[in-house]
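**Q** the sequence and its predicted three-dimensional model are supplied below.
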Amino acid sequence: MKNKLLTIALFLGIHGISLAQRVIDLSSGKDIAAMPANNTEFVMTDSISGNRTVLNVTKPSLTVYTPKKEISNKTAIVICPGGAFHALDIDNEGYSVAKLLVAKGYTAIVLKYRLVHINMEAANPLAKLGKLASDFKVLENRMAPDVPLAIADGRAAIDYVKKNAAKLGINPAKVGIVGFSAGGTIAAAMAYSDDSQSRPAFSAPIYPYLAPFDQQAVPSNATPLFISVAADDDFKFDGNSAKLYQKWKDSGASAELHIYAKGHHGFGTKKQNLPVDQWIDRFTEWLAFLGYGAKQ
């Protein structure tokens, strides 16, 4: 069972960052000091790495990390951690990503989106999910009803950031998104959006789950895409990532694809002493190429 849980943890995928930050209730747009008492959110901490996993999110929120004014490039990036729509790999694919981006002058905004409910009173709350991992189609069917909710939260996040650009100290025309695995589904959904208010200036689906978009056409004036994945992805997401790149290229839209020889699924900000460890440098180089990197 331990091996099964490690396998699902790949698909599931320190908040103590000494940076200016605030937490916003996405449904109301108000700053919050703490989640309400009736909040169902649950956090599990890995005893070895110290990385945390968040489960049972029912109240979407944004955690905003602001760079020092002297290095700010006025660009905001919404960050969507992954977790099979059952959990959020909140450190590896959320807060640690924010720390790296803020150091480069970006306003980094971590999205907690709504998730499939997991019974935390069970003896081993992730055991059932571990069993589901052996049959990906069953897992897909279980998470399918909640995918639209997560995408709606991504749309609301982009909308909030654009409308509150002055308060956040950013340019509303420079709001982008990066998402990992299930979070990559949200990033891809925003790139496919035909709504100008929720369409980002750029989108970066990282080892994304893309099944919901198999038949979807690339929109006109499509947002630029940055895609990164490992060739040994445990869920074979490298194939669909390559197809997404080809769809964008065939439509005449801008896209960049990095397929690393090794790295597995869920590499996020892990240090594996592999070339994939530098994917975020390639990402920010791409952003600078598009004009979203220099200090404004």
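**A** Arrived safely, thanks for sending.
**Q** rest of the way, CA atoms for contacts and neighbours
**A** OK.
**Q** residue 292 sits in which helix or strand?
**A** Under the criterion DSSP states H and E, no helix or strand holds residue 292.
**Q** from what I can see it touches residue 75, true?
**A** Yes. With contact defined as C-alpha atoms under 8 Å, residue 292 counts as touching residue 75 (6.3 Å).
**Q** overlap in contacts of these two?
**A** residue 174 (C-alpha atoms under 8 Å, 6 or more residues apart in numbering).
**Q** of these two, which one has the most company?
**A** Using other C-alpha atoms under 10 Å, the more surrounded residue of residue 292 and residue 75 is residue 75, with 27 against 23.
**Q** OK, contacts around that one?
**A** By C-alpha under 8 Å, 6+ apart, residue 75 lies in contact with 105-107, 170-171, 174-176, 292-293.
**Q** measure how buried residue 44 is and give me the count.
**A** For residue 44, the neighbour count with other C-alpha under 10 Å is 13.
**Q** give the burial count for residue 168, as a bare number.
**A** Quick note: residue 168 (other C-alpha under 10 Å) scores 18 neighbours.
**Q** for it, give its distance to residue 237.
**A** Separation of residue 168 from residue 237 (C-alpha to C-alpha, to the nearest Å) stands at 34 Å.
**Q** residues in contact with the closest residue to residue 190 other than its chain neighbours?
**A** Excluding its sequence neighbours, the residue lying closest to residue 190 (C-alpha to C-alpha, 6 or more residues apart in numbering) is residue 199, at 5.4 Å. Taking C-alpha under 8 Å, 6+ apart, we find residue 199 in contact with 155, 158, 190-193, 223.
**Q** over to residue 59?
**A** Listed by C-alpha under 8 Å, 6+ apart, the contact partners of residue 59 are 25-27, 39, 113-114.
**Q** take this one as well and set it beside the first:
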Amino acid sequence: MGDCKVIPLWRGRKSGLPTWGPTMEVHRADRPRATPGPAVVIFPGGGYQVNAPSESLPVVRWLCDAGFHAVLAFYRVAPCAYPAAVADAMRAVRLTRHHAAELGIDPERIGMVGFSAGGHLAGLVSFAPHLMADPDDDLAATISPRPQRLALVYPVGSFLPPTHEGSVARFCGVDSPDADLRARFSLERLVDRDAPPVLIAHAADDLTVPLTSSLTLARAYRENNVDVSAHVFPRGGHGFVLEPPDAGAAWPDPLRLWFEQL
């Protein structure tokens, strides 16, 4: 893992932000795959309550070792509700493309990986880039936040039951979102033919985020004739990140091979 550049997402453009950010960290690979090189934007999980450390720097190190520049996005969480996290996520991708030349990044080779609630956020950016336009984002009219390639690892894909209710409540900012609100932010309802190719990974014994969330999303991809690579592991629970979820499963090699196609 090489140099790290910290970039505030809203420097001087937005008031009332948390003291810690939101920010993005750009970590350059010591031996990038190309010049300029591909980059992967990381959205950690944490139930829209935290940005989980286990899905942050360990993923950065792994990506950089594999020859990718890594952009770690720290987005707003509760008590900030929609549209805060979405605005931050879209801004992070746009800033990556905006600063691509100085960062040694190819703006047309941007991947994205999201874990758990971060998978939901990555899906919103990828499937619904016009969901909202933050008035403070001066790049919104000219730079797309949609990645060329997407990976969702045990994602909170659907907000419809059964799902991770804590993520739903904190994202929406209400304890009991109604059916219409849940449907509005359910990823399987947002997939269309313009969605980027996706890899989905989930463990069948996940007791936090039901496997049905990922299966429904994969079905939506197939119905829209967009490339999907779905990996269901028999064991692993929730939060396996880069650790093999089962002794017989090769992981995270499929993730590396997926991004090698950037």
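**A** Yep, it's here. Since the model is a prediction, treat every value here as computed from it, not as a measurement.
**Q** where's the equivalent of the residue nearest to residue 190 of structure 1 over in structure 2 relative to residue 244 of structure 2, distance?
**A** Residue 199 of structure 1 maps onto residue 146 in structure 2, with residues paired by TM-score structural alignment. The gap separating residue 146 of structure 2 from residue 244 of structure 2 is 29 Å, by C-alpha to C-alpha.
**Q** how about residue 238 of structure 2?
**A** Using C-alpha to C-alpha, which is the criterion applied here, residue 238 of structure 2 is 12 Å from residue 244 of structure 2.
**Q** neighbour count: the two, which is higher?
**A** Set side by side, residue 238 of structure 2 and residue 244 show more neighbours around residue 238, with 21 against 16, by other C-alpha under 10 Å.
**Q** which residue in structure 1 aligns with the more buried one?
**A** Using TM-score structural alignment, the equivalent of residue 238 of structure 2 in structure 1 is residue 265.
**Q** the nearest residue to residue 42 of structure 1 once chain neighbours are set aside: neighbour count?
**A** Distances taken as C-alpha to C-alpha, 6+ apart place residue 55 nearest to residue 42 of structure 1, at 5.1 Å, with adjacent residues excluded. For residue 55 of structure 1, the neighbour count with other C-alpha under 10 Å is 26.
**Q** how about residue 55 of structure 1, what does it touch?
**A** 41-44, 86-88, 115, 117-118.
**Q** now swap in residue 256 of structure 1 and tell me
**A** Residues in contact with residue 256 of structure 1 (C-alpha under 8 Å, 6+ apart) are 225-227, 245.
**Q** residue 100 of structure 1: which of those residues is nearest?
**A** Residue 100 of structure 1 lies nearest to residue 226 out of the contacts of residue 256 of structure 1, by C-alpha to C-alpha, at 17.2 Å.
**Q** what stretch of structure 2 does the host helix or strand of that closest one fall on?
**A** Element membership for residue 226 of structure 1 (DSSP H and E) is strand 225-230. Mapped onto structure 2 using TM-score structural alignment, strand 225-230 of structure 1 spans residues 198-203.
**Q** have a look at how far, on average, that stretch is from structure 1.
**A** Taken over the aligned residues, the distance from stretch 198-203 of structure 2 to structure 1 averages 0.6 Å (mean C-alpha distance after the TM-score superposition for structure 1).
**Q** buried residues in that stretch?
**A** By neighbour count with 16 or more other C-alpha atoms under 10 Å, stretch 198-203 of structure 2 contains the buried residues 198-203.
**Q** pull the distance from it to the chain's centre.
**A** With C-alpha atoms, centre = their mean, to the nearest Å as the basis, stretch 198-203 of structure 2 stands 12 Å off its chain's centre.
**Q** related to what we said a few turns ago, narrow the contacts of residue 55 of structure 1 to those that are buried.
**A** The buried subset of those - by 16+ other C-alpha under 10 Å - is 41, 86-88, 115, 117-118.
**Q** just the residues you listed: which are in strands?
**A** 87-88 (DSSP state E).
**Q** what residues does stretch 255-262 of structure 2 touch?
**A** For stretch 255-262 of structure 2, the surrounding residues in contact (C-alpha under 8 Å, 6+ apart) are 38, 63, 66, 109-111, 148-149, 151, 199.
**Q** ok, and for it, which residues are buried?
**A** Neighbour-count burial for stretch 255-262 of structure 2, counted by 16+ other C-alpha under 10 Å, picks out 255, 258-259, 262.
**Q** quick check: the farthest pair among those?
**A** 255 and 262 (11.8 Å).
**Q** what residue in structure 2 is paired with residue 104 of structure 1?
**A** Under the alignment (TM-score structural alignment), residue 104 of structure 1 maps onto residue 66.
**Q** okay, how far is it across stretch 90-101 of structure 1, tip to tip?
**A** Chord length of stretch 90-101 of structure 1, first to last residue, is 15 Å (C-alpha to C-alpha).
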